[in-house]
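Trainee: got a structure for you, letters missing:
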């Protein structure tokens, strides 16, 4: 996979963010997209080998559309400045997400602003055994890859049904349960990028397993 070409295309698209340019350069877009889909398909097979709970996700389903949704966000550009891929993708399961863009690139895992039922189930699990999640988040190897910890998206007040003195109140106040590992373009275009993604995935397994168990128990 030529990630240098992927970034060159994204830069050109960002500088010419309109349908006329895309129509003229659609063949180049398809080449970059199809090459990336092949890379994702190979990664998908590797992740399934290391994680028995992993669900195969066809690359065509994993790769998000490059068009922005202008119906609900008419102020956005016509096209995104990134390629987003959601892997291990089944309804109700925490996500494994790869975001390669010109403004930011990262790998993420967990739930971003989950539905009320899922959020309630995660909080129930934290109420029951939040120390397990605390241990996962505080593991040195985990903190090294995710130094910012849980995404800073918290209630200013205490969630209904919990007391402000709860031992895990900080975790309970979260509205999102997701962690991110930032990437540089140099890392992405290096020969070891696939290994990097796999190492991040491995570190995410206990975190995502905790969340997935919370919403199924």
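Mentor: Nice, I can see it. Quick caveat, the model's predicted, so the values are computed rather than measured.

Trainee: use CA for all of it now, contacts and neighbours both
Mentor: OK.

Trainee: list the contacts for residue 104?
Mentor: Residue 104 sits next to 182, 183 when contact means C-alpha atoms under 8 Å, 6 or more residues apart in numbering.

Trainee: where exactly do the strands run in this protein?
Mentor: Applying DSSP state E to the chain gives strands spanning 82-87, 95-101, 106-111, 177-182.

Trainee: Compute the inter-axis angle for the third one and strand 177-182.
Mentor: With axes from the mean of the first three to the mean of the last three C-alpha atoms, to 10 degrees applied, the angle from strand 106-111 to strand 177-182 works out at 170 degrees.

Trainee: Which secondary structure elements does strand 106-111 sit against?
Mentor: strand 95-101, strand 177-182, helix 193-214 (3 or more C-alpha pairs under 8 Å, 6 or more residues apart in numbering; DSSP states H and E).

Trainee: Reformat those as a markdown table; add mean neighbour count and distance to residue 39.
Mentor: Shown next, in a markdown table, are the helices and strands packed on strand 106-111 (neighbours: other C-alpha atoms under 10 Å; distance: least, C-alpha to C-alpha, whole Å):
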| stretch | mean neighbour count | distance to residue 39 |
| --- | --- | --- |
| strand 95-101 | 21 | 12 |
| strand 177-182 | 21 | 20 |
| helix 193-214 | 17 | 9 |
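
Trainee: now the helices for the protein?
Mentor: Ranges of helices in the chain, per DSSP state H, are 3-15, 19-24, 26-50, 59-62, 116-138, 140-145, 169-172, 185-188, 193-214.

Trainee: closest to residue 101 out of those?
Mentor: helix 3-15 (7.3 Å; C-alpha to C-alpha).

Trainee: got another, please set it beside the one above:
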């Protein structure tokens, strides 16, 4: 597991984001991809100690293509400048909450949650939070969780979602358009020899949040 190899490749592809350079240096990509899968394998093994659903998940099934979909983007550069892996018992395209590892120079992070939920599922998750607000708050306001994940969601409604009272004391939790959480870490965090253990420790604090979401999402997927 050689994290500097991954970061070096990503810096190089960021500076030379064209097919000619990539094709001439595809060996660098293959080496970086291999090292990233090694990292994910080590993380999966450690997550499996506290989340049995992850046992048997293969690193190669968690990674995303390096090739960008430029069809609807003004940015036509062909390659991503990060490597991401979504560790999810239901697969990386699942609505279920999983564990996401993202390596990108100056923007490395760990994350989790459920993104772009279908409307019926999103409404059900909001209802579950509304009906069980004390339990939800005990999870997301727990200092052990907040030290890594201070904010729930990225994008928010301006008003209360339809069907919920505007004067609900914790309406901000229902305004989330997605239920995600993020933990940014410096590159040095990932280059330490014990990084898989430290990553797993952070994800262990996230698991109650994932369990809360997945209890509802189970009914839809």
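Mentor: Now that the structure is in, tell me what you want to look at. Here the structure is a predicted model, which is why all the values come from computation and not from measurement.

Trainee: returning to that earlier point: now distance to residue 142 of the first structure too, for the helices and strands packed on strand 106-111 of the first structure, in a markdown table please.
Mentor: Output for these, formatted as a markdown table (distance: least, C-alpha to C-alpha, whole Å):
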| stretch | distance to residue 142 of the first structure |
| --- | --- |
| strand 95-101 | 15 |
| strand 177-182 | 10 |
| helix 193-214 | 6 |
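
Trainee: out of these, nearest to residue 33 of the first structure?
Mentor: Using C-alpha to C-alpha, those put strand 95-101 closest to residue 33 of the first structure, at 12.2 Å.

Trainee: quick one: the closest one aligns where in the second structure?
Mentor: In the comparison with the second structure, strand 95-101 of the first structure aligns to the range 98-104 (TM-score structural alignment).

Trainee: And for stretch 130-137 of the first structure?
Mentor: Going by TM-score structural alignment, stretch 130-137 of the first structure sits over residues 133-140 in the second structure.

Trainee: To what extent does that stretch diverge from the first structure after superposition?
Mentor: Following superposition, stretch 133-140 of the second structure is found to deviate from the first structure by 1.1 Å on average (mean C-alpha distance after the TM-score superposition for the first structure).

Trainee: Name the residues of that stretch that come out as buried.
Mentor: 133, 136, 139, 140 (16 or more other C-alpha atoms under 10 Å).

Trainee: For the spatially most central residue of the second structure, give its distance to residue 206 of the second structure.
Mentor: Geometric centre of the second structure, nearest residue: residue 100, 2.9 Å, by C-alpha atoms, centre = their mean. Noted for residue 100 of the second structure: a distance of 11 Å to residue 206 of the second structure, by C-alpha to C-alpha, to the nearest Å.

Trainee: who touches both of those two?
Mentor: The overlap between the contact sets of residue 100 of the second structure and residue 206 (C-alpha under 8 Å, 6+ apart) consists of residue 112.

Trainee: Could you check which residue of the second structure pairs with residue 205 of the first structure?
Mentor: Going residue by residue (TM-score structural alignment), residue 205 of the first structure aligns to residue 207.

Trainee: Could you pull up the residues touching its match?
Mentor: Contacts of residue 207 of the second structure by C-alpha under 8 Å, 6+ apart are residue 51.

Trainee: what do you get for the one 5 residues further on?
Mentor: Neighbour list for residue 212 of the second structure: residue 136 [criterion: C-alpha under 8 Å, 6+ apart].

Trainee: how close does the residue located most distally from the centre of the second structure get to residue 160 of the second structure?
Mentor: Using C-alpha atoms, centre = their mean, the residue of the second structure lying farthest from its centre is residue 167. It sits 31.6 Å away. Computed with C-alpha to C-alpha, the distance linking residue 167 of the second structure and residue 160 of the second structure is 9 Å.

Trainee: next one: residue 148 of the second structure
Mentor: 27 Å.

Trainee: residues contacting the residue nearest to the centre of the second structure?
Mentor: Residue 100 of the second structure neighbours (C-alpha under 8 Å, 6+ apart): 84, 85, 86, 87, 110, 111, 112.

Trainee: try 7 Å
Mentor: 85, 86, 87, 110, 111, 112 (C-alpha atoms under 7 Å, 6 or more residues apart in numbering).

Trainee: Next: residue 5 of the second structure.
Mentor: residue 32.

Trainee: run the last query once more with 10 Å
Mentor: Residues near residue 5 of the second structure by C-alpha atoms under 10 Å, 6 or more residues apart in numbering: 28, 29, 31, 32, 33, 34, 35, 36.
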